[in-house]
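Trainee: When you get a sec, could you give me coordinates for this:
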Amino acid sequence: SARLKDDEVRPFLDQCPDALQEIPYEDARSVILGAIEFARQFGFEPDESWKASNTLVEAHRLFSPRFNFGKDGQPLYIQGSHDDARNIMSKLAPFIREGSAHYIAAADEGDETDFDEWCDEVSCLMEDKHFRDARNEIEEMLERYPERWEPLYLKGTCLAMEGSPDQAIPLLNQAIAAEPCAEVVGSDGETGSLGRVAKETIDEFAASILKSDGLPLDQHFAIGRIYDQAFKSLTAGHFDEASRGFLEVLKALPRHVQSYGNLGLAYAGLGERDRAIACLDKAIELDVDYQLAIDNRRILLAAPDECLAVQSMREIDFYGDRARTGSRRPVAARALAR
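Mentor: Predicted structure coming up:
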């Protein structure tokens, strides 16, 4: 282990305003190496000087974890005067949005005023129904201020006003997670036009889902996530995983047309022709105009058994297009459509 002479350490000690307390060497190692290990979970690496100084605490040797880090085990960033705050916050932003990291930023009145004015301009664009311009501004805002909840709220509100509450609600929930005091009705207050539109749209969407599918909103989005994962498995050629996912969706939504259509493709990929055709038949029974299911059924009937997987994979992109654009009666974000 390294040994420093007193005259080498003294200049550093003289800079410390408070009296120092001696602790066991292994505790010191645990503090230093434990802090580095904790920070790495969130994308932070030690300063370049660590390469030269890590031998002081024998970084190559295992240490015994003896301390907890962060606030209740979660990062709490307090901005310092010389910090590269933008870089730090960009790394923390995903965790802040999930509610698994927190921050206290130094206030900059000039920057805060500019930001507020920018938010007002975007709000005006949305009220005037210039949604494309508003979305462009919001995307730039998200890039420049990844730690702020307001851009998430504005994007969610914009989508809600455009008639896409299924995409709006997760963003509004992210805004609340990033800043718990942020109300879903918006920064302009409950009677504000933007906040009122967003809240009314969300309430109407939740009522519609409950009436049509018998599902509360949280369960509806949970099913949507299962569908999304099943669709990813399908496009990746993991047909067994895909079939299980689509079957799970159909337990909750037994008349979900697209799940039957994609389940047919999954079965085709597994070489189960009869089950594949039965699923496509069910999709067509539920939606007689479902041309993709009609086309896929024709392809499967014409294909030799050994070509089933190849032919089904050729058709997956058409289902992806339907998932992205939505059907005549969209249900949830991205792929979950009736």
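
Trainee: can we go C-alpha only for contacts and neighbour counts from here?
Mentor: Will do.

Trainee: hey, where'd the helices end up in the stretch 201-338 of the chain?
Mentor: 217-235, 239-252, 257-269, 273-286, 291-302, 308-325 (DSSP state H, counting those that start in this stretch).

Trainee: now those in JSON lines, with mean neighbour count?
Mentor: Formatted as JSON lines, the helices of the stretch 201-338 of the chain follow (neighbours: other CA atoms under 10 Å):
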{"stretch": "helix 217-235", "mean neighbour count": "19"}
{"stretch": "helix 239-252", "mean neighbour count": "20"}
{"stretch": "helix 257-269", "mean neighbour count": "28"}
{"stretch": "helix 273-286", "mean neighbour count": "20"}
{"stretch": "helix 291-302", "mean neighbour count": "18"}
{"stretch": "helix 308-325", "mean neighbour count": "17"}
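
Trainee: Determine which of the ones you listed approaches Pro151 most closely.
Mentor: With CA to CA as the measure, helix 217-235 is the member of the helices of the stretch 201-338 of the chain nearest Pro151 (21.9 Å).

Trainee: Mind giving me the packing neighbours of that closest one?
Mentor: helix 193-213, helix 239-252, helix 257-269, helix 308-325 (3 or more CA pairs under 8 Å, 6 or more residues apart in numbering; DSSP states H and E).

Trainee: which of the residues in the longest one are buried?
Mentor: Okay, so that is helix 193-213. Neighbour-count burial for helix 193-213 flags 194-199, 201-202, 205-206, 208-209 (criterion: 16 or more other CA atoms under 10 Å).

Trainee: what helices or strands is that helix leaning on?
Mentor: For helix 193-213, the packing partners by 3+ CA pairs under 8 Å, 6+ apart are helix 109-127, helix 150-161, helix 165-178, helix 217-235.

Trainee: now swap in the last one and tell me
Mentor: Other elements packing on helix 308-325 under the criterion 3+ CA pairs under 8 Å, 6+ apart are helix 217-235, helix 257-269, helix 291-302.

Trainee: before we move on, the earlier item: the helices and strands packed on helix 193-213: which one's closest to Ile138?
Mentor: When the helices and strands packed on helix 193-213 are compared (using CA to CA), the closest one is helix 150-161, at 6.0 Å.

Trainee: Let's see this one next, to set against the first:
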Amino acid sequence: MTSKRSNKKAKKAAKRKVQTRKQKHLQAEQRSRFLIEDVVDEAMQRIEEGDFRTAERILSKLKKKHGGNPLIFYGLGVLEAFKENFSRAIGYFNSATDLRPDLVEAHFNKAVAYQQDADISNAIRAFQKVVEYGEPDNDLVEAAQDKLDIYGKTMKEMYNLTIETFTEAQDLFEAGFALMDNREWEKAIGKFQQAIEKNPHFSQPYGNMGMCYGFLGEKQKSLDALDRALEIDPGYEPAIFNRMAVEALEEGQKLNVPMKEIRYKGVS
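Mentor: I've put the predicted structure just below:
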């Protein structure tokens, strides 16, 4: 009987020790989180003051000590955005939102960085994430919804497109661009044609399609596509230069020189 009581007491004591360790661990995690927030806030203050070197030193030291904390990646993203390194900023914001999808500040700043990089389709997606994860009365949510409303209205009035159709066309173009990078000309043409079916109002899919036809040795099809690109946008420089290169070819002769290309950005 005494042995049973002793065993029960031992189990209870062990359980209390486990609970105590858990509590201490949670408290330590909480202290660490508050510490990181305070240090990131300090770095943000330095960034606003234009002291990028000190901010970078603070955030790099924090990253070395605490690894993949989303707030650290967010801070690094803000730093790169202030330095106008928008591609690097987007990379850091992506790291932050991968680790913490509900970090609306990172989604919002990512959207602004995409805007600065003239990538409207991905800016729209990032603003949509702000609305998805944020509270309705959050200032960033309201600002993001205002941006989405403006984009929706502009696309409807100018091109009779919905935001959804616009981003679908962007996805198809990006798929074509990747195939083009791999020199899969026929498959790339197919994706560009699908993008044009969704959104016929932009010159870049036609321009890149013209390049693909040129690499295949189909001169007339190449010229037709480039002419259509220039019909939509007479100032589209890559199409102007590429057309001159294609014009010099014989039918059946393939392009074998570097070509100018531009990524499909969309409405600015």
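
Trainee: Please state their TM-score.
Mentor: Once superposed, the chains reach a TM-score of 0.62 (TM-score structural alignment, normalised by the length of structure 2), with 211 aligned residues with a CA RMSD of 4.0 Å.

Trainee: Identify whichever of the helices and strands packed on helix 308-325 of structure 1 lies nearest to Asp6 of structure 1.
Mentor: helix 217-235 (60.4 Å).

Trainee: In structure 2, what range does the closest one match?
Mentor: Aligned by TM-score structural alignment, helix 217-235 of structure 1 falls on residues 163-181 of structure 2.

Trainee: which ones are touching Glu261 of structure 2?
Mentor: Neighbouring residues of Glu261 of structure 2 by CA atoms under 8 Å, 6 or more residues apart in numbering: 207-208, 238.

Trainee: Isn't Phe205 of structure 1 up against Pro165?
Mentor: Yes. Using CA atoms under 8 Å, Phe205 of structure 1 is in contact with Pro165, at 6.7 Å.

Trainee: Highest mean neighbour count out of the helices and strands packed on helix 193-213 of structure 1?
Mentor: Ranked by mean neighbour count, those are led by helix 150-161 with a mean of 26 (mean count of other CA atoms under 10 Å).

Trainee: Mind listing residues that contact it?
Mentor: 119, 122-123, 126, 131, 134-135, 138-139, 141-142, 145, 165, 167-172, 174-175, 184, 186, 194-195, 197-198, 201-202.

Trainee: before we move on, what about stretch 184-198 of structure 1?
Mentor: Residues contacting stretch 184-198 of structure 1 (CA under 8 Å, 6+ apart): 123, 127, 153, 156-157, 160-161, 172-173, 176, 199.

Trainee: quick check, nearest of the residues you listed to Asp14 of structure 1?
Mentor: If you rank the contacts of stretch 184-198 of structure 1 by distance to Asp14 of structure 1 using CA to CA, Ile176 comes first, at 45.7 Å.

Trainee: which ones are touching the closest residue to the closest one other than its chain neighbours?
Mentor: In space, and not counting its chain neighbours, Ile176 of structure 1 is closest to Ala182: 5.5 Å by CA to CA, 6 or more residues apart in numbering. By CA under 8 Å, 6+ apart, the contact set of Ala182 of structure 1 is 149, 175-176.

Trainee: Out of the helices and strands packed on helix 193-213 of structure 1, flag the one nearest Ala39 of structure 1.
Mentor: Of those, nearest to Ala39 of structure 1 by CA to CA is helix 165-178, at 19.8 Å.

Trainee: the inter-axis angle of that closest one versus helix 150-161?
Mentor: Computed by axes from the mean of the first three to the mean of the last three CA atoms, to 10 degrees, the angle separating helix 165-178 of structure 1 from helix 150-161 equals 160 degrees.

Trainee: And for helix 165-178 of structure 1, what's in contact with it?
Mentor: Contacts of helix 165-178 of structure 1 (CA under 8 Å, 6+ apart): 96-99, 147-150, 152-153, 155-160, 182-184, 201-202, 205, 331-334.

Trainee: if you set the cut-off to 6 Å instead, what comes out?
Mentor: 96-99, 149, 152-153, 156, 159-160, 182, 332-333 (CA atoms under 6 Å, 6 or more residues apart in numbering).

Trainee: Name the nearest of those residues relative to Ile78 of structure 1.
Mentor: Nearest to Ile78 of structure 1 out of the contacts of helix 165-178 of structure 1 is Ile96 (CA to CA; 13.4 Å).

Trainee: Please, which helix or strand holds the closest one?
Mentor: Element membership of Ile96 of structure 1, judged by DSSP states H and E, is helix 85-98.

Trainee: other SSEs contacting that helix?
Mentor: helix 165-178 (3 or more CA pairs under 6 Å, 6 or more residues apart in numbering; DSSP states H and E).

Trainee: what separates the helix it packs on from the chain centre, distance-wise?
Mentor: 10 Å (CA atoms, centre = their mean, to the nearest Å).

Trainee: again with stretch 261-271 of structure 1
Mentor: With CA atoms, centre = their mean, you get 29 Å for stretch 261-271 of structure 1.

Trainee: for stretch 136-148 of structure 1, same thing?
Mentor: That offset, for stretch 136-148 of structure 1, works out to 15 Å (CA atoms, centre = their mean).

Trainee: Wait, Leu255 of structure 2 touches Leu216, no?
Mentor: No. Applying CA atoms under 6 Å as the test, Leu255 of structure 2 and Leu216 come out as separate, 7.6 Å apart.

Trainee: Find the nearest non-adjacent residue to Ala188 of structure 2, please.
Mentor: Gly176 (4.2 Å).

Trainee: how much does stretch 142-153 of structure 2 stray from structure 1?
Mentor: Between stretch 142-153 of structure 2 and the corresponding residues of structure 1, superposition yields a mean separation of 2.2 Å, by mean CA distance after the TM-score superposition for structure 1.

Trainee: which residue numbers in structure 1 go with that stretch?
Mentor: Going by TM-score structural alignment: stretch 142-153 of structure 2 matches residues 196-207.

Trainee: can you pull the contacts of the aligned residue in structure 2 for Gly264 of structure 1?
Mentor: Mapped onto structure 2 by TM-score structural alignment, Gly264 of structure 1 lines up with Gly210. By CA under 6 Å, 6+ apart, Gly210 of structure 2 lies in contact with 222, 225-226.
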